[in-house]
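> Fold the following.
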Amino acid sequence: MTIIFLLIGISLLVALLFLGAFLWAVRSGQYEDDYTPSVRMLFDDENPE
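This next block holds a predicted model:
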């Protein structure tokens, strides 16, 4: 029974770490540019050889 409480605690800690990493990414501007990735493939230059 003790192992169940230990696993629940560890899983909550990991979930909070992922939530913190996601919030940090949002606040630091990782998801600001949503236009460029969709048109980057249209302007991809090929290297003529």
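> make it CA atoms for all contacts and neighbour counts henceforth
Will do.
> longest helix of the chain?
helix 2-27 (DSSP state H).
> Next, the second sequence, to be compared with the first:
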Amino acid sequence: MDVLAILIPVTLFLGLLGLGAFFWTLRKGQYEDPEGDARRILNDDYDDRPKRDDE
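Model (predicted):
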């Protein structure tokens, strides 16, 4: 039973931490255009990596 005194607060803290992270990503706009992101990853027209001299 002593273990529950440790596990319950730790579980509540981690749950609130995850919920806070979720609301933070909502506020930052991470989920605004999921369809565009899904299509953009399949498109090879634009490569934003810098070109090296040996390529």
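> Mind listing residues that contact the next helix or strand after the longest helix of the first structure?
Using DSSP states H and E, the helix or strand that follows helix 2-27 of the first structure towards the C-terminus is helix 36-40. Helix 36-40 of the first structure has contacts (C-alpha atoms under 8 Å, 6 or more residues apart in numbering) with no other residue.
> And helix 36-40 of the first structure, how far out from the chain middle?
19 Å (C-alpha atoms, centre = their mean, to the nearest Å).
> Stretch 22-37 of the first structure too?
Worked out by C-alpha atoms, centre = their mean, stretch 22-37 of the first structure lies 9 Å from the chain centre.
> which part of the second structure lines up with it?
Here stretch 22-37 of the first structure aligns to the second structure at residues 22-37, judged by TM-score structural alignment.
> Now the longest helix of the first structure on the second structure. Mean distance?
Comparison of helix 2-27 of the first structure with the second structure after fitting gives an average deviation of 0.7 Å (mean C-alpha distance after the TM-score superposition for the first structure).
> can you pull the contacts of the residue sitting nearest the centre point of the second structure?
Per C-alpha atoms, centre = their mean, the C-alpha nearest to the average position across the second structure is that of T25, at 7.3 Å. Applying C-alpha under 8 Å, 6+ apart, we find T25 of the second structure in contact with Y31.
> Thanks a lot, catch you later.
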